[in-house]
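Q: How does the following fold in three dimensions:
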Amino acid sequence: MTSDAPAPFDLRRLDAAGATALAPALAEVLVDCVAGGASVSFMHPLDPARALAFWQGVAAGVAAGDRALFVAEEAGAVLGTVQLLLGMPENQPHRGEIAKMLVRRTARGRGIGTALMRAAEALAVEQGRTLLVLDTAEGGEGERLYRRLGWVAVGTIPRYALHPDGRPCGSTFFYRDLST
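A: You can find the predicted model right below:
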C-alpha cells in the first residue's frame, strides 16, 4: 500500500561547525529561493559565490552566539532553513528576530516552514525571549505562513524593498508574543 503523505524530514539546530559544513548547501537553497522570487535581501540572478559568502557570515554569527540556525533535511539534502537572531541591544534582551526563513521550491507544502518556525520559537522561549519580530514581502507565501502560525501583523510599509527582479515590494512586519 502506498501513501500520498509527504516523506518525513529531519530538523536540527546547527552549531558553528555544522553551519560552516552546510554553507554550500544553504547557498543552493538561497539561490533557489531568490530565483523563485523570494524578497530576502538579494537580487536575481544571485551569484552562488555571493550566497556562499553570506552563509559563511551566518556561520560566524552562530559561532559568536549572535544567532541560531536551523535546517530541515531529507536524505542529506537541505530543504529549508531559518535563523533566530539573538544578538540584540542591551535594552532588548527579551526579544529576538526571525530571519531568512527559506524552503526550497520543490519542498514546499510539506510543513517544513511550520516546523522551522516552531523550532525557532521554542528555542526563543528556552533562551528567555518573550517577543519575536520579523518582516516579509507583502502578499507572499511567508505572510500567509506567519498569519497561519498566529503571528500578528502590525503594518505594511510600501516599497520597503525590491523583489529579486527589481520590482518594488512592500514589507509586512509581524510580532509574536511568547510570554503567554
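Q: CA only for contacts and neighbour counts going forward, please
A: Fine.
Q: how about the helices of this protein, start to end?
A: Ranges of helices in the chain, per DSSP state H, are 16-35, 48-64, 112-126, 141-148.
Q: Please tell me how far the most centrally placed residue in the chain sits from Ala115.
A: In the chain, the residue lying closest to the centroid (C-alpha atoms, centre = their mean) is Met101, at 1.6 Å. Going from Met101 to Ala115 by C-alpha to C-alpha, to the nearest Å gives 11 Å.
Q: burial of the closest residue to Arg67 other than its chain neighbours, as a residue count?
A: Spatial nearest neighbour of Arg67, excluding adjacent residues (C-alpha to C-alpha, 6 or more residues apart in numbering): Leu85 at 4.3 Å. By other C-alpha atoms under 10 Å, 22 other residues sit near Leu85.
Q: structure for this one too, so we can compare:
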Amino acid sequence: MGAVSLRFVLDPDLTPHLRGAIVDLWTDVSNAGGAVGFVPPVTAADVRTIADPTFAGIAEGPDRLLVGYVGDRLVAVLIFSDNRFPLKAHWCVLKRVMVHPDTQGTGYGAALMREAARLGAEMGHEALHVTVRDGLGLDGFYRRLGYREIGRLPGALRVAPGDDRDEILMWLDLTADGLTGQTAR
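A: Prediction:
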C-alpha cells in the first residue's frame, strides 16, 4: 500500500530549500482546487504572503511542522498550531493540511492524519481540531478518520462572487482511538 512508504519528520530544520518545497506544494495543492486558503489560479508569490508568517510561527515557535516524504520528495505537510492561550492548551488546531495532488488516492492523506493523531496524543493534546471548506467532500474524509462535526460558520468562505461556502469545524477526541473506538492507553 502506498501510505507505508511515507516517511514523516516532526520539526524538521526549516531551511530555505524546505520553505521553497512547502511553497511549491502549497501552490500545487491550491491550483488543483485544494482548500488551503486560496482559490486557483495562485502563484508561489501569492502563497508566500501567507507562507512567510506561517514559517515565522514555526521557526520562532510555538507552532510545529510535520512533513511527509516519499524518498526525498515532499508530498505531505501539516502544522500543529498552538492555541496560544492556557485555557486551550489541552487541544490543538491542525492547519495547512496538504498532500500533493498527484498522490491523491494513495492513502497518504489518511496516513498523515493518523500520524498527526499519534503525535498529538504524544504531545499531550486531548483533541485535534481542523476546519474544512464545505462543498469538496473533505468532511467525509475526516469523518472516516474519527473526526466529528462540531459546528459550521455559514457562508464564511467566499471562494468566488456568489459562491460562499460554510466552514465546517471538525474535532477528534484523542482520549479514544477514533479509528477503532478503543480507549487510548
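Q: where does the TM-score land?
A: Scored against TM-score structural alignment, normalised by the length of structure 1, the superposed chains reach a TM-score of 0.85; 174 aligned residues with a C-alpha RMSD of 2.1 Å.
Q: Among the helices of structure 1, show me which one is buried the most.
A: Highest mean neighbour count among the helices of structure 1 (mean count of other C-alpha atoms under 10 Å): helix 16-35, with a mean of 20.
Q: now for that one, which elements pack on it?
A: In this structure, helix 16-35 of structure 1 makes packing contacts with helix 48-64, strand 77-85, strand 95-103, judged by 3 or more C-alpha pairs under 8 Å, 6 or more residues apart in numbering; DSSP states H and E.
Q: mind running it again at 7 Å?
A: helix 48-64, strand 77-85 (3 or more C-alpha pairs under 7 Å, 6 or more residues apart in numbering; DSSP states H and E).
Q: what's the mean deviation for the longest one versus structure 2?
A: So the one you mean is helix 48-64 of structure 1. Mean deviation of helix 48-64 of structure 1 relative to structure 2 after superposition (mean C-alpha distance after the TM-score superposition for structure 1): 2.6 Å.
Q: what's the angle from that helix to strand 77-85?
A: Helix 48-64 of structure 1 and strand 77-85 meet at an angle of 50 degrees, taking axes from the mean of the first three to the mean of the last three C-alpha atoms, to 10 degrees as the criterion.
Q: who touches helix 48-64 of structure 1?
A: 15-16, 19-20, 23-24, 26-27, 30-31, 67-69 (C-alpha atoms under 7 Å, 6 or more residues apart in numbering).
Q: quick revisit: tell me which of the helices and strands packed on helix 16-35 of structure 1 lies nearest to Ala161 of structure 1.
A: helix 48-64 (18.6 Å; C-alpha to C-alpha).
Q: chain center to that closest one: distance?
A: Mean-position distance between helix 48-64 of structure 1 and its chain equals 14 Å (C-alpha atoms, centre = their mean, to the nearest Å).
Q: which other helices and strands contact the longest strand seen in structure 2?
A: Secondary structure of structure 2 per DSSP state E: the longest strand is strand 148-160. Judged by 3+ C-alpha pairs under 7 Å, 6+ apart, the packing partners of strand 148-160 of structure 2 are strand 163-173.
Q: List of residues touching the strand it packs on?
A: Residues outside strand 163-173 of structure 2 that contact it (C-alpha under 7 Å, 6+ apart): 126-134, 146-158, 178.
Q: In ChimeraX, select just the buried ones from the residues you listed.
A: ChimeraX command restricting the contacts of strand 163-173 of structure 2 to the buried ones, with burial defined by 16 or more other C-alpha atoms under 10 Å:
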select :126,127,128,129,130,131,132,133,134,146,147,148,149,152,178
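Q: about what we covered before: reformat the contacts of helix 48-64 of structure 1 into JSON lines and put distance to Ala38 of structure 1 next to each item.
A: Formatted as JSON lines, the contacts of helix 48-64 of structure 1 follow (distance: C-alpha to C-alpha, whole Å):
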{"residue": "Asp15", "distance to Ala38 of structure 1": "26"}
{"residue": "Ala16", "distance to Ala38 of structure 1": "26"}
{"residue": "Ala19", "distance to Ala38 of structure 1": "22"}
{"residue": "Thr20", "distance to Ala38 of structure 1": "23"}
{"residue": "Ala23", "distance to Ala38 of structure 1": "19"}
{"residue": "Pro24", "distance to Ala38 of structure 1": "19"}
{"residue": "Leu26", "distance to Ala38 of structure 1": "15"}
{"residue": "Ala27", "distance to Ala38 of structure 1": "14"}
{"residue": "Leu30", "distance to Ala38 of structure 1": "9"}
{"residue": "Val31", "distance to Ala38 of structure 1": "10"}
{"residue": "Arg67", "distance to Ala38 of structure 1": "21"}
{"residue": "Ala68", "distance to Ala38 of structure 1": "21"}
{"residue": "Leu69", "distance to Ala38 of structure 1": "19"}
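Q: Appreciated, that's everything.
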